[in-house]
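A.B. asks: The following comprises the amino acid sequence and a computationally predicted model.
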Amino acid sequence: MTQTTAGRDLDPVTFEVLRRGFDYACERMSQVLQKASFSPIIYDMVDFSNALFDADVELIGQTANCPIHIAAMHYSARASLEEYPKETLSPGDVVVLNDPYLGGTHTPDVTLTTPLFHGETLMGFAVSRAHWTDVGQSLDTHVAGEGLRLPPGKLMTRGEINPELVSIIKNNTRTPQYIDGDIQAQLAALWACRDEIERLTNRYGLDVMREGMREVLDYTQERTRKAIEAIPDGRYEGADYMDSDGYSEEPVNVRVALEIKGDRIHVDMTGSDPQVMGPINSPLANTASAIYYSLKFFLDQNAPANAGLYRQVDFTIPEGTWLNPVWPAPTIGCTTAAASKITAAIWAAFAKAIPDRSIASTYAEGNWFNASVTDPATRETFIFADLPAGGWGGTPFNDGMNVTMDPLGNCQNLPAETAEMLFPLRYNAFEMITDSPGAGKFRGGAGVRLVVEFVGHGQISTMESSRTRAGSPGTNGGGEGRRQKQLRRKADGTVESVGGLSDSGEWLPQMLGGVQFKPGESFVFESGGGGGWGSPLERDPDSVAADVRNDLVTVQSASEVYGVVLDEHLAVDQPATDARRKELATAVRG
């Protein structure tokens, strides 16, 4: 919907204080949630997001936690308000929701919404979304098999919690010990936002606060308009794919066209594959969120992150595709499988529109896996999860980041110390993989090898992994990153593939469901490297030598890929390097 940017009434100082105050309220939410939560996936892995919305449910402020959450949260809030209209809400009311087909994304992401009042006037809404350790989810062909789905429901009424609803939630999880603590932590986050907004309102007054909310949206809209105008008009196409949905061996494709016209962008997902049997389907809220944050990277990065950006973006996402499925398609892999592919496709399209600012593909996965392990002494079963990150793509200015979470989130891996303290596991390795970065003038970032040993019987489900057929593509002549691998290391040390492409060339569906591990066996996940940017023959030879010394590149690859010959001290042999690069360049031209 096109809106006209109105004039500015606030002086610059007041505007900036309010803008920063809105973001600070969300930062306080995240600080409280992380410190008070009970689940490792929240307090250590930072898989949560918090945001402030105005009375019209427009995003005003947020914390930089999981981008895939943020632009989807207004769908959840609006679905909650359809069930509980604004005029029926009171201070202390909290609505809970996680249904993927009612504004949610996947079932573990649970969203709490509360109204913010100043006196009797509704100021806006505080919204907190956190990934709960377990809501009974599993890989299934029906969304009902993915765990407890909550339509909008009153978790709290006028400050009084609903014990019956909490009991239902605890009865549908394998980790009830976390539920009370995580609920209280999310509620505390909501109250932190309420208190900060009340302080601002007491200081500046209701009218100034409302004006500040309007102006931050208009400000971002104006900056976004100018950023889009700087991109040449045209239609630019990009594509990517999931290796499979876990049930078929066929790739699942996402196709996107960016249509730039003046100060607007239309994102057209027509041509993407139909919804699939496996659990990678992306509900509308998730796909829209992925579109918005993917565009943000190439628009005005310094503009406040709020709904002002949404005003300049239109999209077409055909219903019945895997990017806008209809009930009951399973969706548990949407946040870190589908979202990654949407981003990769949009970035590929931008590489054609603005090649001087293009970025090679990241490893493009969340690589979220869930696992259970039984303590051999007590027979107690534990649930844990991890997110082994990979390499980002090279840019026109620098190398890609090593072992960094995909653009969909700022989550972190599960620390080995936490894992071994809480669960019957041993984290035996977490190491960067040599020769995993895609080669280039600016190489990609490195992937990581994670080795998790089961002390008791265990099983693994990997819900968002791909790049096992081929690695992350480079751009502008850059090389491909190393593909991802999922392996089993047996107690005798032998290694076999459990998903993806084996060394013998056999490919198995990479979406694993309930793969069993015996005591003493290890799950080995090797994440991918980022794609390279530009020709490897243009890379500074001293940088190649430094990569070899840091075990990111082998001596053999330095010579065969980069054309850099090193002496016995791993320093550049410049005459030999000049000859080698000339030889390689001639071979390429030939």
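C.D. replies: Perfect, I can see it now.

A.B. asks: rest of the way, CA atoms for contacts and neighbours
C.D. replies: Noted.

A.B. asks: Am I right that Phe579 sits in a helix?
C.D. replies: That one is not Phe; residue 579 is Ala. Yes - Ala579 forms part of a helix when assessed by DSSP: H, G, I helix; E, B strand; the rest coil.

A.B. asks: Tell me where the stretch 451-590 of the chain has strands.
C.D. replies: Remark: strands assigned in the stretch 451-590 of the chain by DSSP state E, counting those that start in this stretch are 458-462, 485-489, 495-501, 507-508, 512-517, 522-526.

A.B. asks: Does Arg488 touch Glu496 like I think?
C.D. replies: Yes - using CA atoms under 8 Å, Arg488 makes contact with Glu496 at a distance of 5.3 Å.

A.B. asks: want to compare, so here's the second one:
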Amino acid sequence: MPGQVAYQIMWNRLISIVEEQAQALVRTAFSTSVREAGDLSAGVYDAAGQMLAQAVTGTPGHVNAMADAVPHFIRDIGLDTMRPGDVYLTNDPWKGTGHLHDITVCTPAFHKDRLIGFFACTAHVTDIGGRGFGADADAVYEEGLHLPIMRFASAGTVDPTLIQIIRANVRAPDQLVGDLYALATCNDIGRGRLTEMLDEYGLDDLDGISDFILDHSRRATLDRIAALPQGQAAAHMRIDGYTRPVDLHVSVTFAGDRVLCDWTGTSGPDPKGINVPMVYTKAYACFALKCAIAPDIPNNAASLAPFEVTAPPGTIVNALHPAPVALRHVIGHLLPDTIFGALDQLMPGVVPAEGAGCLCNFQMSLRPRTGTGGAGDAEVLVFNSGGAGARPSLDGLSATAFPSGVMTMPVEATEQVGPVIIWRKELRPDSGGAGQYRGGLGQVMEVGPRAGYDMHLSAMFDRVEHPARGRRGGAAGGATTVALSDGTPLRGKGRQHIPEGTRAVMGFPGGGGYGDVGARDVDAVRRDLALGYITPEMARRDYGLSDHDVQAVLAATALGGEGANS
């Protein structure tokens, strides 16, 4: 039997294997949301379906939800029916990662004719049929094609009937089917690497390494929890919602060998598609707790187990079928900031101020006008980020997705996949909340269709009416703004027409500041002004910079050529 050192090496090797698995998906996926934004996850599991390692590349909403998905595959498919060459899939929001636009693919791993574990991966697809990606549906049935847990391939043969059904129900069949093959292939790469490792160490299965990983992770996490001050704290956040504002209420309890996170008191479900299945609530709640309490312990079934998340059924964070859930991320990404409000009372000086939270996504549906010779319909999904909240000793990160970690998509990649023009994409001055440490900046984007196309914009924004709050005396970040280029306001959520000759102009929210603004270093204020992060008006009004200082900075900036987007 291998010793402790060998098992530690194999643990690191498994993490490397699933990272290679994820990178293979990035390189082979058809959807820009995967290739450019990294909206994916990859993991390896033991024969009981317990997650042993996850890829560094990926999102908490995918991988932490996927940690619960593999046991569903085991139950629904049946261990006794699994064979080498099988591949399974689902996009069930309640058994996968929370909405129909994420497809999870699970592959059993066999070694020496014995089932020893599983590889799984998830990717966001641009289109799954239905109304398209947006919040406007009244039930999950309208949101797209539902693929229950089923076989994508049996003993190496892909199901042709399944492929026909998928092709007949989505707007971009080649893209979606290509993504399915990419998902299956990246799992196979992981399986091959695992076989090589087992052969190298002369092992027949994963039992020993599984016990080592889970035992060490469990004990390390419990040690961190035991060192916490026992107690309970509650927090509340109000956000925009869709048909009405949503109140998020959370209670966090440090209870010896467990951390309890309960969402009792949170608003009921919304009639439109911003509801959150419990699996997604659990994913982001666990992520927030783990970031604060045990950030350096690798994610796996055992390191997640002591974090217990509950929510009353039928609340917006424990939505029941058939609630519409397409934009579950809009609320799900705001759960960590709500939890941080409670943790700040229990662990002062650890958590950041509130940030933009949810991704600043929008989808553009484009149709050629009659007689213009347009190439055809197109769906273009764009991932963007607002500013992160300031940290206890550092400014917030600008245009950075937290907690999702999804990357902002390059302009060039977006314009290449559809007839759209992004006229402007730049940091948004003054959007970072003032404080001893400044909140991260949001962005300004201006987009429109190319000549000959009509465009509808599906907005997926929050923080319009309720911007990110500062912490410990810091000021709020800038609110989201959405309008046409002629000044006509648009809604923060929902499908809206962009008339010919106009563009959509969006200001994404900034993060809240941290600490008393009067304590901010004057040189940091001058630097922010020189870089264009703040305007002269904000420098004077919020930071108290004198007119003489403002003029001196502006003069030096003009001489040095230092601009807002340096």
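C.D. replies: Sure, I can see it. Everything numeric here is computed off the predicted structure, so don't read it as measured data.

A.B. asks: what TM-score do we get after superposing?
C.D. replies: The TM-score (TM-score structural alignment, normalised by the length of the second structure) is 0.93; 544 aligned residues with a CA RMSD of 1.8 Å.

A.B. asks: what about Arg488 and Glu496 of the first structure, which has more around it?
C.D. replies: Arg488 (23 against 14; other CA atoms under 10 Å).

A.B. asks: list the contacts for the aligned partner of the more buried one in the second structure?
C.D. replies: Matched by TM-score structural alignment, Arg488 of the first structure corresponds to Leu484 in the second structure. Going by CA atoms under 8 Å, 6 or more residues apart in numbering, Leu484 of the second structure touches Leu490, Ile498, Thr502, Arg503, Ala504, Val505.

A.B. asks: any idea how far the residue lying closest to the last one once chain neighbours are set aside lies from Leu162 of the second structure?
C.D. replies: On the basis of CA to CA, 6 or more residues apart in numbering, the spatially nearest residue to Val505 of the second structure that is not a chain neighbour turns out to be Glu446, at 4.4 Å. Using CA to CA, to the nearest Å, one obtains 40 Å as the distance from Glu446 of the second structure to Leu162 of the second structure.

A.B. asks: The two: which is more packed in?
C.D. replies: The neighbour count for Glu446 of the second structure versus Leu162, taken as other CA under 10 Å, is higher for Glu446 (19 against 15).

A.B. asks: And that one, what's its match in the first structure?
C.D. replies: Under the alignment (TM-score structural alignment), Glu446 of the second structure maps onto Val451 of the first structure.

A.B. asks: List the residues that contact that match.
C.D. replies: Tyr427, Asn428, Ala429, Phe430, Ser522, Phe523, Val524, Phe525.

A.B. asks: Nearest to Glu237 of the first structure among these?
C.D. replies: Phe525 (32.1 Å; CA to CA).

A.B. asks: Now for the contacts of Leu484 of the second structure: which two are most distant?
C.D. replies: Leu490 and Thr502 (12.5 Å).

A.B. asks: who has more neighbours, these two?
C.D. replies: Remark: of Leu490 of the second structure and Thr502, Leu490 carries more neighbours, 20 against 14, as counted by other CA under 10 Å.

A.B. asks: Disregarding residues adjacent in the polypeptide, which is nearest to the more buried one?
C.D. replies: Per CA to CA, 6+ apart, closest to Leu490 of the second structure is Ala483, 4.8 Å.

A.B. asks: Was I right to think the one you found contacts Gln496?
C.D. replies: No - in this structure Ala483 of the second structure lies outside contact range of Gln496 using CA under 8 Å: 10.7 Å.

A.B. asks: hang on, the earlier thing: for ChimeraX, what selects the buried ones among the contacts of Val451 of the first structure?
C.D. replies: Typed into ChimeraX, the line below selects the buried ones among the contacts of Val451 of the first structure, using 16 or more other CA atoms under 10 Å:
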select :427,430,522,523,524,525
